[in-house]
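>>> Using only what follows, build the 3D model:
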Amino acid sequence: MTDAEIAALDAADPLAALRHEFEIPDGLLYLDGNSLGPLTKSARLRMREVVEQEWGQSLIRGWNDHDWMGAPRRVGDAIAGLIGAEAGEVIVADSTSANLFKLAVAAMQARPDRKVVLSEPGDFPTDLYMLEGTVRTLGGGRRLELRPAEAIEAALDEDVAVLVLCHAHYKTARIRDMARLTAAAHAVGALVIWDLSHSAGVLEVDLNGCNADLAVGCGYKYLNGGPGAPAFLFVARRHQGSLISPLSGWMGHAAPFTFQDAYDPASGIGRFACGTPPVLGVSALECGVALSVRAGPKALRAKAAALTDLFVKRVEAGPAGAELRLVTPREAAARGGHVSFAHPDGYAIVQALIARGVIGDFRDPDIARFGFSPLTLSFAQVAQAADILGEVVAGGLYDRPEYRKRAAVT
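Here you go, the predicted model:
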C-alpha cells in the first residue's frame, strides 16, 4: 500500500477525531492498547473532579450527592451496548478473576449433578487458575478438563456443567464462534462463560444474539479504564433469578443498609456485586467506555480489522517478512484487535522496538504481540511501526545484551 493510499485511509477515517481524546506522548507508537489502554483526557479531568470536589468536599455525602453507588450499574449499562447485552445485564465489579470465580461457582451449583468444567489448554492463565480454584473449592469429584480447540465440541456431554472460553485468544487473537459453541453447550444442558477481555471495545460482540449465558471482561484494555481498572460481568436476564454468587458481599444484598445478619440476595444483576464500589476506578473507566460508545462497535470492529490487515501485509512484504512467523489468523474476520508474530528472539525484538518508541509486548515462549486500538491509532502510525519492526529484525538490531534481560512485566 502506498503512502498516498494510507493517507487516504486516514482522511476517510470516521474515528480519526477520537485519537485526540487520549494523552499519548509525542513520537510514541503505542501498539499495546490490548494490554493497557492509554489515558483519556476526560479521565484525567474527571479524576481531579472526583478527588478534589466529590471526595474532597462532599466526603461521605458523595454516595448520595454524586450517585457513587449507582456507578457500577450505570457504567455496566454503557458496556452492555458494546457487547450485545441489555441494560440491567452487566455490572462493573471487582476483577476479571474474581468475577470468573463468582460465575463459575454459580454455574456449577446450578448444575449440581455434573462434575466437569471444560476449557482449552493455553487459554488465558488466570482463567484456568480460577477454574482450578473453583473445582477445588466445590469438591465432590468436580474437575477441570482441558481439550484442544478442535476437540471442544466433541468433549461436550451430559457431565459438563459449564464451558469457559476466551472469545478472542490473548496470544493468537483467534476468535471463537460464540453462537455455534454456545448452541453446542446448550444442546447437552451445559452453561457457557465467555471471557471478553480481548473483545470488548474492539469487536462486535452479540451476547444476546448468541443466546449467551454468562460473560466476564476487564476494563483496562480496549475500554481504556486505567491500570487495574474494575472489571465487568454479564448475566443473561433469564438466569438472574436462579444463580447465586458465592461471594455474598453486602453490596449484593437486597437491602445492604438494613444491616441484617442473614444474606438476602438482591434481585437482578445487583446480586453479583460484592464489595464497596471502587469509585475512583469506576469513574476513570466510565470516561474510557464513553469514547467506545461514541465510536460504536461496528466502526470499532471495521477499523481494527483494517489496521491489523495493514500491519500484517506491510510486515510480511518488508525486509523481515521471511524471519517472522504469523501466529494470528490471516483472515481479518477470524482475528481480534491484535497481531502476533513468532520469532526465537521475540523478547529482544520487542525491547529493541520499545527503545525506538514502538510499544508492543511479549508473550512466552516467542511471541511479539502488537495491539491495534481503533480509537488511538492512525493508519500512518501502523505503517510506520511495521517499517520499524522490519528494520529491527532484518538488521539484527535486537541482538544486544540489554534487550535480552527480562523485566518483571513482559
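>>> C-alpha from now on. contacts and neighbour counts both.
Will do.
>>> Do a quick rundown of the helices in the stretch 301-410 of the chain.
346-355, 379-394 (DSSP state H, counting those that start in this stretch).
>>> do you know which of these lies nearest P125?
helix 346-355 (19.3 Å; C-alpha to C-alpha).
>>> re the thing from before, and G296, which of the helices of the stretch 301-410 of the chain is closest to it?
helix 379-394 (19.0 Å).
>>> got the residue ranges for the strands in the stretch 51-200 of the chain?
90-92, 116-119, 143-146, 160-166, 191-195 (DSSP state E, counting those that start in this stretch).
>>> what sits against the residue nearest the centre of the chain?
In the chain, the residue lying closest to the centroid (C-alpha atoms, centre = their mean) is S197, at 1.7 Å. Shown in contact with S197 (C-alpha atoms under 8 Å, 6 or more residues apart in numbering): C166, A168, V216, G217, C218, G219, K221.
>>> now I388
L353, V358.
>>> before we go on, could you also do this sequence so I can check it against the first one:
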Amino acid sequence: MTPTHDPAPLDAADPLALFVRRFLPADDVVAYLDGNSLGRPLRATLGRLDAFVRRDWGSRLIRAWDEQWMELPLAIGDRLGAATLGAAAGQTTIGDSTTVLLYKTIRAALDADVGDGRDEIVLDDDQFPTDRFVIEGIARERGATIRWIRVDPALGVTPDLVREAVGPRTAVVVVNHVSYRSGYLADMPEITRIVHDAGGLVVWDLCHSTGVVPMLLDEWDVDLAVGCTYKYLNGGPGSPAFVYVASRHQASLRQPIQGWMGASDVFAMAPAYEASPGIRGFLSGTPPILGMLALQDMLDAIEEAGIDRIRAKSVALTEYALALVDDLLAPLGVAVATPRDSSVRGSHVTVTHPAFREVVEVLWQRGVIPDFRNPDGLRIGLSPLSTSFAEVRVGVEAIREALAARDAGDSA
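Take a look at the predicted model:
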C-alpha cells in the first residue's frame, strides 16, 4: 500500500466516521461505490418501517390521514428544503417521480411564457435521458422548439454556453446541477442570472447534488427545481421525488396534472378543479406515504451532520479516489473523465476504459459495486455519510485487479 494513500489516518480523522456504522451492511458487499444511484438503508429505518406497519397503518388506519399523512409531503418538503436546499418553508413538497415532476415544472414554465412568443426549451445534449425524453415529448405536445447546447461530455453546462444559447424566444432552460456522467457541478447562481436576464425561467435537476452539495435556492433566485430522494437522500428504490417552486411563482404557474390532492379543498368533491394556493397546488394524486419513511431517517442524519460537513467529506472522498486512480489505474490505461477541480465536481468520479463494461460485471460478482455508463465509463459514487476511505481503497484496488487479470488473459 502506498503510504500516502493509507486510508486509516483519513478514517481516524473523519468527523463523520461514526455515521458509516448507522447504515445496514450488505453481507456480500466489500465496497459499495454506487451511492449516487441508490443509497444504503439506515439501521433506524428498520424500526420506522415496523412501527409504521404496526402503529400508524395497522392501528390508526384511515385516521392517520387526518392525524399526519395529509400534511406529510409538505412537512418533509420543508425539512428537506431547510437541510439541503437553502429554501424557506412552503416552497418544497414530496410526491411523484422525478420524471413526472420534470414534466410538471417544465410545462408550467413553458406555458407561462406562451403569450409573449417564447417557445424555446433550452437544454444540453448530455443530460440524463429522462430529462431529454420528457422535453422531447413536451415540445411535441406544445409545439415548442428545442435548442440544444453542445457540451464537452467530460464537463457540463457552463455559463458561457448558456449565454450563447438563450435569447428572446427562450421560455425555459433545463440544467442538471451535477452531470450524471462526468460529475461536473454547474454554476447555479450565474446560470440562473443569465437566463433571467434573457427573460426565461430555469428548471434545475438536483438529482445528483441534493444531500451532498450545499445550495441556496432562495438566495440564488432559483425558479423551479426537481430532484430524486433515492440517491444521497437514501429514501429507497422508487422513493418519491421532490419539487421546489419559488414562492414568487406559486400564484402564477400552473402545473398540468390536475388531481384531487392539489385541489383547494381536497374533500369537497367539487365539480370543477380549483388549484390549492401555495406549493400544495403542485401535488396531484395520493402521496406515496410508504415511500417517504426512509427519507425521514436520512434527513435526521443530514440535519445532525450538517450539509457543509457532508460536502467537506465528499470533496475529501473524491480527492482520495482520484489519487488512487492516478496511482493504481492510470498505468493500466484508465483515464479520468471528471473535473479535477473540486469546486466544479459533485460526489462521484467517472473514469473510462474500453474494458469497463465487462470489468463491472466481474466486480459485481466479487462484491464491489460501482456502475457503468455508456460507452466506457465507470462511476465511483461516494455517499459521504455511508462511505469510508478504506472502502474506497478496497474498491479501487479491486478495479485494478480485475483490469490486470483481463489484460493478462488477453495476452496469454
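>>> Deepest in the core, which of the strands of the stretch 51-200 of structure 1 is it.
Greatest average neighbour count among these goes to strand 90-92 (a mean of 31), per mean count of other C-alpha atoms under 10 Å.
>>> which other residues reach that one?
72-77, 79-80, 230-235, 269-270, 272-273, 282.
>>> cutoff 10 Å now
With contact meaning C-alpha atoms under 10 Å, 6 or more residues apart in numbering, strand 90-92 of structure 1 is reached by 71-81, 83, 99, 214-219, 229-237, 268-273, 277-278, 282, 285.
>>> Check the burial of P354 of structure 2 by counting its neighbours.
12 (other C-alpha atoms under 10 Å).
>>> hang on, isn't it packed against V360?
No. Assessed by C-alpha atoms under 10 Å, P354 of structure 2 is found out of contact with V360, at 11.5 Å.
>>> what is in contact with those two at once?
With C-alpha under 10 Å, 6+ apart, P354 of structure 2 and V360 have common neighbours G377.
>>> A88 of structure 2 -> structure 1?
Using TM-score structural alignment, the equivalent of A88 of structure 2 in structure 1 is E86.
>>> before we move on, the earlier item: please flag which of the contacts of S197 of structure 1 sit within strands.
Residues of the contacts of S197 of structure 1 located in strands (DSSP state E): C166, V216, G217.
>>> what's the closest non-adjacent residue to the first one?
Excluding its sequence neighbours, the residue lying closest to C166 of structure 1 (C-alpha to C-alpha, 6 or more residues apart in numbering) is D195, at 4.4 Å.
>>> ok, that neighbour to A187 of structure 1 distance?
For D195 of structure 1, the distance to A187 of structure 1 equals 21 Å [C-alpha to C-alpha, to the nearest Å].
>>> For the stretch 151-300 of structure 2, which segments are assigned as helices?
Under DSSP H, counting those that start in this stretch, the stretch 151-300 of structure 2 gives helices at 159-165, 188-197, 293-305.
>>> In this structure the residue nearest to C166 of structure 1 contacts D213, no?
No. The criterion here is C-alpha under 10 Å, and D195 of structure 1 misses it with D213 at 11.7 Å.
>>> so which helix or strand takes in A8 of structure 1?
Here A8 of structure 1 sits within helix 3-11, counting by DSSP states H and E.
>>> can you pick the most crowded of the contacts of S197 of structure 1?
Result: G219 is most packed of these (other C-alpha under 10 Å), 31 neighbours.
>>> which residue lines up with that one in structure 2?
Using TM-score structural alignment, G219 of structure 1 sits opposite T229 in structure 2.
>>> ditto for N208 of structure 1
With TM-score structural alignment as the criterion, N208 of structure 1 pairs with D218.
>>> and the gap between the closest residue to its match other than its chain neighbours and D205 of structure 2?
For D218 of structure 2, ignoring the flanking residues on the chain, the nearest one in space by C-alpha to C-alpha, 6+ apart is A87 at 5.4 Å. Distance, A87 of structure 2 to D205 of structure 2, using C-alpha to C-alpha: 15 Å.
>>> residue contacts, the match of A88 of structure 2?
Contacts of E86 of structure 1 (C-alpha under 10 Å, 6+ apart): G76, D77, A78, I79, A80, L207, N208, F234, A236, R237.
>>> what about 8 Å?
D77, A80.
>>> before we move on, back to that, among the helices of the stretch 151-300 of structure 2, which is nearest S342 of structure 2?
helix 188-197 (15.5 Å).
>>> Tell me roughly how far that closest one lies from structure 1 on average.
For helix 188-197 of structure 2, the mean deviation from structure 1 after alignment is 0.6 Å (mean C-alpha distance after the TM-score superposition for structure 1).
>>> Much appreciated, bye for now.
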